[in-house]
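In: I'll drop the sequence and a predicted model, then ask my questions.
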Amino acid sequence: MAAEEPDAKKAKTGEEGYYKVIDGVKYDRELLESIEKFAADGQVGYPEAKKLWAEAQDGQGVTDVEKATLEYAMKTYKFTEKAATFLTVFLSTGKKSFYKVIDGVKYDRALLEEAQRSEADGQISWREAKALFEDAKDGCGLTGTEKTTLEYVLKNLKFTDKARTFLESKLVGNAPKSYYKIVDGVKYDHLLLAEIEDSAKDGLVSEAEAKRLWDVAGDGKGVTSIEQQTLKYALAQAKFTDPAKAFLEEKLASLLN
């Protein structure tokens, strides 16, 4: 969500002086002038795009008018591919829901957008990969959704070789130390239980999440008796949407046939 226009900006030279109206739309005059200056040599480069974003943030966050000004500039002036990618990524991020769903899979929105911003200069460096992993752990360990998000960015974003090797090794090393977890004297699949707990932490397990849990349980080798027991435990302890519950119950029942 863009920041509100601060009073200091409105009062700077009077509202009319601060803004420039084009085709009935109000833009930030100073930001527009900076854009025009940078575009004077034919195109706006990546270093200039970074300066524009810093100017738009202005210590107050990017306002609706500043956001509109940058979007207008990208439609009106020529930007290098790297500059356009940088601004597109930064303009698209903001305070939205905690999760982002892509092809039915739930990802950590903040972590995904951090990765996209890190890649905005062309690729994710080793230092940025370390920061991503630390932010994902967040002092509480890596949740199933955070692990899935990092796996997604490894498949879909560009990394330096060193950064990719680092993150892949961390994901392998972050598996639970014990394969099983004992709850009230009953043995459950530790990893699957962690996935279930993560899926349920927003209050309700969706059908898409239930399908993902089934895939995790199957793990390419079929669903073991311990994994079946873990899913039954989940159905008894967590809240599922009706379609999600029906899906898992049907899948578990099919194993008895």
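Out: Sure, I can see it.
In: from here on, contacts and neighbour counts on C-alpha atoms
Out: OK.
In: Which helix or strand contains Leu142?
Out: Using DSSP states H and E, no element contains Leu142; it sits outside every helix and strand.
In: That one is in contact with Leu132, isn't it?
Out: No: using Cα atoms under 8 Å, Leu142 is not in contact with Leu132; the gap is 11.4 Å.
In: For this structure, just list every one of the helices.
Out: For the chain, the helices defined by DSSP state H occupy 7-11, 15-18, 29-39, 46-57, 64-76, 81-92, 109-118, 126-137, 144-156, 161-173, 190-200, 207-218, 225-237, 242-254.
In: Now tabulate those in CSV and tack on mean neighbour count and distance to Val101.
Out: Converted to CSV, these look like this (neighbours: other Cα atoms under 10 Å; distance: least, Cα to Cα, whole Å):
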stretch, mean neighbour count, distance to Val101
helix 7-11, 11, 37
helix 15-18, 14, 39
helix 29-39, 17, 34
helix 46-57, 17, 27
helix 64-76, 18, 25
helix 81-92, 17, 15
helix 109-118, 21, 9
helix 126-137, 17, 17
helix 144-156, 18, 11
helix 161-173, 14, 21
helix 190-200, 20, 13
helix 207-218, 18, 9
helix 225-237, 17, 22
helix 242-254, 15, 16
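In: Presented hereafter is structure B, for comparison with structure A:
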Amino acid sequence: LVTVPSPKEASSARPALQRKSTQYYTIIDGTRYDRSLIEEAQEYAKGGAITLDGVTSLWANAHDGRGVTDTERRTLLHVLQEYRLDADAEQFLRRVLKLGPRPGDGPAAITAPEA
């Protein structure tokens, strides 16, 4: 005779597993983002500020097709705005997203050479 636990008993007896969602997008505050990029950024952020290695990996993974989609770009902008990045990582992400320097990071425009 074999005793089989009920589904409720079985689920309470085993440790909770973190399952990755199979959905491609995640919605944050009503805006659609690339779920895999958000999850990857969360993993990198666990160690503190996201490093240059972390954002270069995010950038490479955003190029998983013919280029960076609007949703992938929006996701990388979200990472830039909402996560702590070290200085090199922030500079890289701003450059590849063509955002220019942050205000206060130096001259905003190139001046003409003196004659």
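Out: Thanks, I have the structure now. None of these values were measured; they are calculated from a predicted model.
In: Could you get me the TM-score between them?
Out: Overlay of the two chains. TM-score (TM-score structural alignment, normalised by the length of the second structure): 0.70; 90 aligned residues with a Cα RMSD of 2.1 Å.
In: Tabulate the helices of the first structure in a markdown table, adding columns for distance to Asp103 of the first structure.
Out: What follows is those, written out as a markdown table (distance: least, Cα to Cα, whole Å):
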| stretch | distance to Asp103 of the first structure |
| --- | --- |
| helix 7-11 | 42 |
| helix 15-18 | 43 |
| helix 29-39 | 37 |
| helix 46-57 | 31 |
| helix 64-76 | 27 |
| helix 81-92 | 19 |
| helix 109-118 | 14 |
| helix 126-137 | 22 |
| helix 144-156 | 12 |
| helix 161-173 | 22 |
| helix 190-200 | 16 |
| helix 207-218 | 9 |
| helix 225-237 | 23 |
| helix 242-254 | 16 |
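In: quick one: Leu191 of the first structure from Trp53 of the first structure, how far?
Out: 41 Å (Cα to Cα, to the nearest Å).
In: Check the burial of the counterpart of Lys20 of the second structure in the first structure by counting its neighbours.
Out: Mapped onto the first structure by TM-score structural alignment, Lys20 of the second structure lines up with Gly94. When neighbours are counted by other Cα atoms under 10 Å, Gly94 of the first structure registers 13.
In: and Lys181 of the first structure, which of the helices of the first structure is closest to it?
Out: Closest to Lys181 of the first structure of these, according to Cα to Cα: helix 190-200, at 5.0 Å.
In: pretty sure Ala45 of the second structure is touching Leu80, no?
Out: No: the criterion here is Cα under 8 Å, and Ala45 of the second structure misses it with Leu80 at 11.7 Å.
In: show me the contacts for the alignment partner in the first structure of Leu76 of the second structure.
Out: Using TM-score structural alignment as the criterion, Leu76 of the second structure maps onto Leu150 of the first structure. Applying Cα atoms under 8 Å, 6 or more residues apart in numbering to Leu150 of the first structure gives the contacts Leu112.
In: Try it again at 10 Å.
Out: For Leu150 of the first structure, the contacting residues are 107-108, 111-112, 115, 129, 132-133, 136, 156, 167-168, 171, by Cα atoms under 10 Å, 6 or more residues apart in numbering.
In: again with Thr69 of the second structure
Out: 34, 62-63, 75.
In: Let's have those in CSV, adding distance to Ala89 of the second structure.
Out: What follows is the contacts of Thr69 of the second structure, written out as CSV (distance: Cα to Cα, whole Å):
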residue, distance to Ala89 of the second structure
Asp34, 20
Ala62, 16
His63, 17
Thr75, 15
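In: ok so, going back, hmm, Arg117 and the match of Lys20 of the second structure touching each other?
Out: No: between Gly94 of the first structure and Arg117 no contact is recorded; they are 11.7 Å apart, counting by Cα atoms under 10 Å.
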